[in-house]
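Undergrad: Predicted structure and sequence below. I'll ask about it afterward.
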Amino acid sequence: MTNRFAVVLAAGKGTRMKSKLYKVLHPVCGKPMVQHVVDQLNTLELDQIITIVGHGAETVQDQLGDQTAYVVQEEQLGTGHAVRMADSYLEGKPGTTVVVCGDTPLLTSDTLNELMEQHESVQAKVTVLTTDITDPTGYGRVIRDGQGHVEKIVEEKDASSDEKSVKEINTGTYCFDNELLFESLKQVSNDNSQGEYYLPDVLEIAKNQGEKVAAFKTPNDEETIGVNDRVALANAERLLRDRINKEHMRAGVTIVDPQQTYIGPDVSIEADVIIEPGSVIKGETTIGADTVIGPHTELKDCQIGERTLIKQSVVTESHVGSDVQIGPFAHIRPDSYIQDEVKIGNFVEVKKTNMAKGSKASHLSYLGDAKLGKDVNVGCGVITVNYDGRKKHKTIIEDGAFIGCNANLIAPVRIEEGAYVAAGSTITKDVPEKALSIARSRQENKEGYVERLNKRS
């Protein structure tokens, strides 16, 4: 099998983004553009990926980690110069190299694989990924001869009126015979108005040597767009979100209003899930069958079971079991484990807490750093007082305990199995099994108090 390599061009600063954030790190559907590109390349089982970095090199390396090797392009002297920076890794090696820009987040592994397969099957030395667009203004045109072979790529400013009418454009993604690529890059000149070394010049060099130059035209022009400013970024977001939503709907997920539903690229959803409008589902979230999400719910990095309802709530980095009800207006913070048949109602906040099967906190409570057993009832206004100003402490509530309304449980504290805590109590000591704990001052009524008060005034 032919060796396959990839070079990702990610060195440009992206001045048109007008941002402190390095261009290829701007997110599309919650994931940096360059991560989208590398994720697609990783599915192709390449021998090596080399990413060319420049401005913000450290931040790109932090994002991609060991998924790729890196070369720093100190000066941005054009695409040809950028690819040549990878010569220490690739020069002289036989095989196929695909060159792709880090600001093309919509490219799919299917298209890249088809590009490489055609390149190798027709034994081309260079293959250009092209597409037809309605308005090609600003793009390099692909000019073919009478037999349909690529004759040249001409830039807009150099194109004749006939050439400008051509709708087929150069997308900036290429396949090369690797050995020819690095030999040809040594011959590329910067004798042009920009004083830069252009990668497309390799096509002319190969053609002059009698080598075969081909083109692979993708019918999906939306895949090929590059993101250079915030307008293009928003367009890419819209297109990718639409692609993701359609994939889920075709797999059996009901999305009531796709235009008002935001699902990340790494989300997994089983059939017969219903997603109501205004929902945002991000990160590596998984959702089990027959669950209903929304309306207006945000999930991030969660595992959600089957037949669960989460509406108008936020759940982050937590596990939620099956047959659970959450919301409206609940907040499940990181490291929470909500087991099967739990009910969490309106204005309940849960943080780093394990709630076992059948427990419920129906309204207006805070459960932080706690462990609740099975069938625990948490009344309205209950607070686990977990923070003493320096450290967080744990509250343990065992199976079947009943916590009355407006109780403060001062951690560390344990409410043992079947115990009751009276409403309005502030609990500072452990409560024994099946005991009733009352920790409030005795009520005293002052008869005639208001009349005496009025006389004084």
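TA: Happy to help now that I have it. Numbers count the residues shown, from 1 in each chain.
Undergrad: switch to C-alpha atoms for all contacts and neighbour counts from now on
TA: Fine.
Undergrad: Which residues belonging to the helix ranked longest in the chain are considered buried?
TA: Assignment by DSSP state H gives helix 230-250 as the longest helix of the chain. For helix 230-250, the neighbour count (16 or more other CA atoms under 10 Å) marks 233, 236-237, 239-242, 244-245, 248-249 as buried.
Undergrad: Let me know the next secondary structure element after the strand or helix carrying Glu114.
TA: In the assignment (DSSP states H and E), Glu114 maps to helix 109-121. Using DSSP H and E, the next helix or strand after helix 109-121 towards the C-terminus is strand 126-132.
Undergrad: Val350 should be in a strand, yeah?
TA: Yes - secondary structure of Val350 (DSSP: H, G, I helix; E, B strand; the rest coil): part of a strand.
Undergrad: got the contact list for it?
TA: By CA atoms under 8 Å, 6 or more residues apart in numbering, Val350 lies in contact with 331-333, 336, 366-368.
Undergrad: Inside strands: which ones of the residues you listed?
TA: The strands, defined by DSSP state E, take in 331-332, 366-368 from the contacts of Val350.
Undergrad: here comes the other one, which I'd like you to weigh against the first:
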Amino acid sequence: MPMTAIILAAGEGTRMKSRHPKVMHKLLDRPLVSWVTRAAREAGAERIVVVVGHGADEVRGHLAGEKDVECVEQTERLGTGHAVRVALEATGISAGPLLVLNGDGPLVEPDTLRRLIAPVADGGSAAAILTWTPEDPTGYGRLEFDAAGSVVRIIEQKDCTPEQAAGLTACNPGFYAFDAEQLAAHIGELSTNNAQHEYYLTDMVSVLRGHSLNVAAVKTEDADELLGVNDRAQLAELTRLAQERINERLMSEGVTMLDPRTVWVGPDVTVGRDTVLLPMTMLWGSTTVGEECEIGPNTRLTDCTVADHVSLEETVGVDVTIERDVTCGPRAYLRGGAHVLEGAHVGTHVEIKNSTIGCGSKVPHLSYIGDCTMGAGVNIGGGSITCNYDGVHKNRTTIGDNVFVGSDTMMVAPVTIGDGALVGASSCVTKDVPADALYLERAEQRIVEGYASRRLERLKRDEA
């Protein structure tokens, strides 16, 4: 049977002191809840249901981009057991292996979830609980076992007697697997007879055992992946752990980092061998970086494709494609579908938007190129601009191959400059320029000899 995952994301997270739901706070480049949906997906879940509540619209709006995720709202928040029951009733899930995960547990690994679901998927158990033994179990629910090693019940910290709190050391971090048929059949038997007067999902252990069904415990040694987020200090700590995990993997694959503590890489980013990531580099989203590149310092790329042998210094890129042997920066901004072809150069204080920069072309400094198709071998002088917006519409500029554009040139779109043309500095191009032509537009230079000293004498007389 296909595997399903239910992710509990209805809580407010009051300790975050935020207007936003806890699961929407970002760890590296994505909200907490998306780390959990990603882990469930990679573990094999074909259907993912997220239970929303506080800030439901914000969570729904974010998850709308994850096409295999559906949301169910828990309008009354009466505990974890109630949240799962709401999900089962709303979706009709009643068969197959089922994961139940917390939306604020971002570091759990897909392999761990596959181990957790295995006792249920093979038919040997009605449920399985992920467990580990921390040095200090304070705050965690405790697992009680029978002689055969099966879980008898989970006792929440608030409901533990002093003897149970001291003697039971195996803890429940909140990761569960169930046979959906058995869960749906018996979840209505949960009660609120506990310290919080809520429906605890942990009580399903006792319920299932009451029907002579087995509940397995799956042990793990890596406590880091079981950690949850309750406040901003914990969010920072888990961010550091995720950063270390990703950076160590990249370095083991042949990526160099001068200082791994100052490099942040999202979980879906790929980086090629012999690439160097310098301090204060951030790689987010679906970014891919090729081999033998040098990225940084002070560079941020989001959803970018970067080929081999590229150097990006102090560059911000969002949704752009950069071909091999490109150099860029320092202090460059590429965005909105910009495409920089092989061997091109984008220099200091340059912005490129929705434009193609041709092979070997150069936009060295202090220029804005927007909505432009540029050919190969073009040189754009400093301070030049494609004037692409007329107040209502964006218009395109087309520049042919081997064009030379002098400094401080305004190209008022829509306009075309033909192959091999020359545009003199300080020109304002408002009409198409033919190939191999010289375009020169500027006022005639006027020189008035001795004017400066005569003006100064006049000002002195006026003051007297």
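TA: Thanks, I have it. Here the structure is a predicted model, which is why all the values come from computation and not from measurement.
Undergrad: TM-score for this pair?
TA: Between these two chains, after superposing, the TM-score reads 0.94 (TM-score structural alignment, normalised by the length of the first structure); 456 aligned residues with a CA RMSD of 1.9 Å.
Undergrad: can you redo the contacts of Val350 of the first structure as CSV with neighbour count and distance to Lys392 of the first structure?
TA: What follows is the contacts of Val350 of the first structure, written out as CSV (neighbours: other CA atoms under 10 Å; distance: CA to CA, whole Å):
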residue, neighbour count, distance to Lys392 of the first structure
His331, 23, 19
Ile332, 27, 18
Arg333, 18, 15
Ser336, 25, 15
Tyr366, 23, 14
Leu367, 26, 12
Gly368, 24, 9
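Undergrad: Could you identify the most distant pair in these?
TA: Pairwise distances across the contacts of Val350 of the first structure (CA to CA) peak at 12.7 Å, for the pair Ser336 and Tyr366.
Undergrad: on that earlier part again, which element follows the longest helix of the first structure toward the C-terminus?
TA: Next along from helix 230-250 of the first structure, by DSSP H and E: strand 254-255.
Undergrad: re earlier: ok, the contacts of Val350 of the first structure in the second structure: which stay?
TA: Contacts conserved in the second structure for the contacts of Val350 of the first structure, using both residues aligned by TM-score structural alignment, their matches' CA atoms under 8 Å: 331-333, 336, 366-368.
Undergrad: how about CSV for these, with distance to Arg456 of the first structure added?
TA: Formatted as CSV, those follow (distance: CA to CA, whole Å):
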residue, distance to Arg456 of the first structure
His331, 49
Ile332, 52
Arg333, 52
Ser336, 55
Tyr366, 43
Leu367, 46
Gly368, 47
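Undergrad: Could you find the closest non-adjacent residue to Pro136 of the first structure?
TA: Closest residue to Pro136 of the first structure apart from its sequence neighbours, by CA to CA, 6 or more residues apart in numbering: Lys167 at 5.8 Å.
Undergrad: now Ile205 of the first structure
TA: Spatially, and ignoring its direct neighbours in sequence, Ile205 of the first structure is nearest to Ser184 (6.6 Å; CA to CA, 6+ apart).
Undergrad: so how far is Pro137 of the second structure from the nearest residue to Thr133 of the second structure once chain neighbours are set aside?
TA: Counting by CA to CA, 6+ apart, Thr133 of the second structure lies nearest to Ala170, which is 4.8 Å off, once chain neighbours are set aside. Per CA to CA, to the nearest Å, Ala170 of the second structure is found 8 Å from Pro137 of the second structure.
Undergrad: Among those two, which residue is more densely surrounded?
TA: Neighbours were counted for Ala170 of the second structure and for Pro137 using other CA atoms under 10 Å; Ala170 has more, 21 against 18.
Undergrad: The more buried one maps to what in the first structure?
TA: Using TM-score structural alignment as the criterion, Ala170 of the second structure maps onto Glu168 of the first structure.
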